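Asks: Return a 3D structure for these sequence lines:
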Amino acid sequence: MNKHNAVTILRELVSEIIEVSTTLFKIMIPTLIAIKLLEELGGITLLGQLLAPVMSCVGLPESAGIVWATTLLTNIYTGMLVFITQGMEQQLTVAQVTVLSGMMLMAHGLPVEARIAQKAGIRLSITLILRIGGALLYGYLLHVLYTAGDWLQQPNNLIWQPDSLGAASPEPTSVMQWALEQVQGLIAVFAIICVLLTTLKILRIIGFERLINWLLSPLLSLLKIGKEATTITMVGITLGLSFGGGLLIKEAKAGHIAKQDVFSSMALLALCHSIIEDTLLVMLLGAHISGALWLRIAFSLIVISILSRWLLSRSNEFKERYLYTAQVTKHEQ
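Replies: Here you go, the predicted model:
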């Protein structure tokens, strides 16, 4: 590689980092502020009260509603803090904690992540149906499975303590403390994007990306996801929807990935993303790995396989009207 090519690659990399970071920050910053306002106005508590009756359908006490409501609007870390402060670890079985954790894993941080999916080209209503509906269905199936087999019915044993992870105190924080935490979080996101895009660029240059695509092609073919979306999909599955979705936004706008591939990829990430970090987090609450990881992966693959095949039978007019947003316009199927 000569000096001219190296400079060109470096410029492309910097441009990509700025583009992806700017796109994500334009979504995340206003949404974080809106959620803070909603929290201060008691919106999370109200949502928890609305969800309380639903919890019995998945074998959970009504008090679990506030835990899931918090997770839906913020993130898994905050949901874990509410779980602790509510003293729920003292009244649930391992099966119940696994059910609640499975729902938290599929549906969390919706204001930010649903907006990212929308920018990538998927209608907001579809994302919410997939994530909330998928979480409820998955929670119900886990509840039925564990109850029928009389599995994991022993009292839950809490592993995680807030101080052990350096988590924020459950006590109310000032606006300045909250703002500082958000800035630190955004800096961390930017750092991860820099490392992620640099790694992907290196893998592309040395040809390793093609090997990954070849190895995963049978699975993604089953899910009807094209090879152009393979690497980005795997980024989302392992690191999180925000990063995978951010890359999908860039590639979709450039016309590099077909609309159906974007839809199938984002649908998969809606149900199964950040399988390393998030799985470890809920296991610290006492969730069993069967529901936190293996059954979640199986459930996601089955649902997306069925959904992708159904999508093939729909007309382009139907897809444009009900499934896709107007953001993705350059690449035609």
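Asks: Please make it C-alpha for all contacts and neighbour counts, starting now.
Replies: Noted.
Asks: can you pull the contacts of His288?
Replies: 94-95, 98 (Cα atoms under 8 Å, 6 or more residues apart in numbering).
Asks: Closest to Thr31 out of the residues you listed?
Replies: Set against Thr31, the nearest of the contacts of His288 by Cα to Cα is Thr98 (29.0 Å).
Asks: Distance to Phe25, neighbour count and secondary structure for the contacts of His288 - can I get that in CSV?
Replies: What follows is the contacts of His288, written out as CSV (distance: Cα to Cα, whole Å; neighbours: other Cα atoms under 10 Å; DSSP: H, G, I helix; E, B strand; the rest coil):
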residue, distance to Phe25, neighbour count, secondary structure
Val94, 38, 22, helix
Ala95, 37, 27, helix
Thr98, 33, 28, helix
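Asks: can I get those residues in TSV with distance to Leu247?
Replies: Formatted as TSV, these follow (distance: Cα to Cα, whole Å):
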residue	distance to Leu247
Val94	37
Ala95	36
Thr98	31
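Asks: Out of those residues, which comes closest to Leu32?
Replies: The closest of the contacts of His288, once distances to Leu32 are taken by Cα to Cα, is Thr98, at 27.9 Å.
Asks: and the nearest residue to the closest one once chain neighbours are set aside, helix, strand or coil?
Replies: Spatial nearest neighbour of Thr98, chain neighbours left out: Ala287 (4.2 Å); criterion: Cα to Cα, 6 or more residues apart in numbering. Following DSSP: H, G, I helix; E, B strand; the rest coil, the label given to Ala287 is coil.
Asks: thinking Ala287 is in contact with Leu105, fair?
Replies: No. Applying Cα atoms under 8 Å as the test, Ala287 and Leu105 come out as separate, 11.2 Å apart.
Asks: Double-check Phe243 against Cys194; I have them as touching.
Replies: No. Using Cα under 8 Å, Phe243 is not in contact with Cys194, being 11.0 Å away.
Asks: another one to check against the first:
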Amino acid sequence: MNISTIRPSLYRSLRSAWIVLKLIIPIYIFADVLFYYGWLEKISFLFTPLTAALELPKEAALSIISGMFLNLYAAIAFAAPLGLSPKEWTILAVFLGICHALLVETAIMHRLKISRTYAVLLRFFVGLLAGWLVTFFPENWFGEGVFYNAPTFPSYETFAVMLLSSLQEAVVLALEVVVLVVLIIVFLDFIKSLETVNRYAKRVNTAFSLVTGTILGITYGAGVLISEYENAAMSTKEVWFVGTFLMICHAIIEDTLLFVIFGASAWVIVVLRLIFALLFSLAIVAYLTYRPAQSRRPI
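Replies: A predicted model of the protein is given here:
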């Protein structure tokens, strides 16, 4: 790969990274504002039916809502003092592993022409179904709890201080996204330029996007996915397959380890997320393939 071939890759990767950044920074700050004013805590009572369905203590409602709107670190910070059993930690991990950071990640999926309604409902109901399934697992499938110092929320003297801190954290995340997306897309284009790989380019596009998102997460993997989508390297069905899979199963290593250190079962979390991701991604492709042509419109 020479300079003339690298230049288009750099342009595409930076353009994709910029799209993701425009979504990450404002929504990241907005989520911090929600927490600063305590708005999430005020509506946590609405989630007590959910905790009951998952057989979690009602106090876990704030952990769930924080995870859904903010991130998994926020969820763990609220759940750590509750003295959850390994089984309860596993249930929480399965649900929130699928249904978390909805503000940011749903916006990213929308860039791929995947509707916000589909993204939110898919992740919520699949997370609920998978988490509810864990309630039927016998207790002896889970080990003893592991005690670990959970992350704590910083306290801010003023709104301006919070805003500055949030902006700094968002910028750091943004820089990580830019660097990683650029490296991955340039590497992917290099792989596709190889003569032996060229005939399998379609498979490379799909597989690479899938692996990137599954390991690194939607925030990072979406940059690659957006690039391939806008470059017409992936069909609509492939985008829906990968998008659906990643909404259910992404950042599988980091997300799982965050809960395993508190005693959650790694194999239950990983196996359930992979199975549900495969089933629902295959189902959406089947739907797109076999529905009547005249009824075909974006979900």
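Asks: Overlay the chains and give the TM-score.
Replies: Superposed pair, TM-score by TM-score structural alignment, normalised by the length of structure 2: 0.89. Supporting alignment: 294 aligned residues with a Cα RMSD of 2.4 Å.
Asks: Residue in structure 1 paired with Phe35 of structure 2?
Replies: Matched by TM-score structural alignment, Phe35 of structure 2 corresponds to Glu39 in structure 1.
Asks: do you know how far its match is from Leu73 of structure 1?
Replies: As judged by Cα to Cα, to the nearest Å, Glu39 of structure 1 and Leu73 of structure 1 stand 9 Å apart.
Asks: The two: which has the busier surroundings?
Replies: Leu73 (24 against 16; other Cα atoms under 10 Å).
Asks: Which position in structure 2 pairs with that one?
Replies: Match for Leu73 of structure 1 (TM-score structural alignment): Phe69.
Asks: Nearest spatial neighbour of that match, chain-adjacent residues omitted?
Replies: According to Cα to Cα, 6+ apart, the nearest residue to Phe69 of structure 2 is Ala101 (5.1 Å).
Asks: Structure 1: which residue goes with the one you found?
Replies: In structure 1, Ala101 of structure 2 lands on Gly109 (TM-score structural alignment).
Asks: Does that match touch Leu72 like I think?
Replies: Yes. Between Gly109 of structure 1 and Leu72 there is a contact under Cα under 8 Å: 5.3 Å.
Asks: For structure 1, give the helix that spans the most residues.
Replies: As assigned by DSSP state H, the longest helix anywhere in structure 1 is helix 3-40.
Asks: ok, then the element right after that helix?
Replies: helix 43-55 (DSSP states H and E).
Asks: is it true that Phe299 of structure 1 touches Tyr138?
Replies: Yes. Phe299 of structure 1 is in contact with Tyr138 according to Cα under 8 Å; the separation is 7.5 Å.
Asks: thinking again about what came up before, hang on, isn't the match of Leu73 of structure 1 packed against Ala31?
Replies: Yes. Shown here, Phe69 of structure 2 and Ala31 form a contact pair, counting by Cα under 8 Å, at 6.9 Å.
Asks: Spell out which residues are contacts of both of these two.
Replies: Leu103.
Asks: any idea what Val224 of structure 2 aligns with in structure 1?
Replies: Using TM-score structural alignment, Val224 of structure 2 pairs with Leu247 in structure 1.
Asks: List the residues that contact that match.
Replies: 20, 232.
Asks: ok, the alignment partner in structure 1 of Pro49 of structure 2 - contacts?
Replies: Counting by TM-score structural alignment, Pro49 of structure 2 lines up with Pro53 in structure 1. Counting by Cα under 8 Å, 6+ apart, Pro53 of structure 1 makes contact with Glu62.
Asks: where do the helices sit along the stretch 101-250 of structure 2?
Replies: 102-110, 116-134, 159-193, 195-198, 201-216, 218-230, 236-248 (DSSP state H, counting those that start in this stretch).
Asks: Take those helices and lay them out in JSON lines including distance to Pro151 of structure 2.
Replies: Conversion of those to JSON lines gives the following (distance: least, Cα to Cα, whole Å):
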{"stretch": "helix 102-110", "distance to Pro151 of structure 2": "21"}
{"stretch": "helix 116-134", "distance to Pro151 of structure 2": "23"}
{"stretch": "helix 159-193", "distance to Pro151 of structure 2": "15"}
{"stretch": "helix 195-198", "distance to Pro151 of structure 2": "44"}
{"stretch": "helix 201-216", "distance to Pro151 of structure 2": "21"}
{"stretch": "helix 218-230", "distance to Pro151 of structure 2": "21"}
{"stretch": "helix 236-248", "distance to Pro151 of structure 2": "25"}
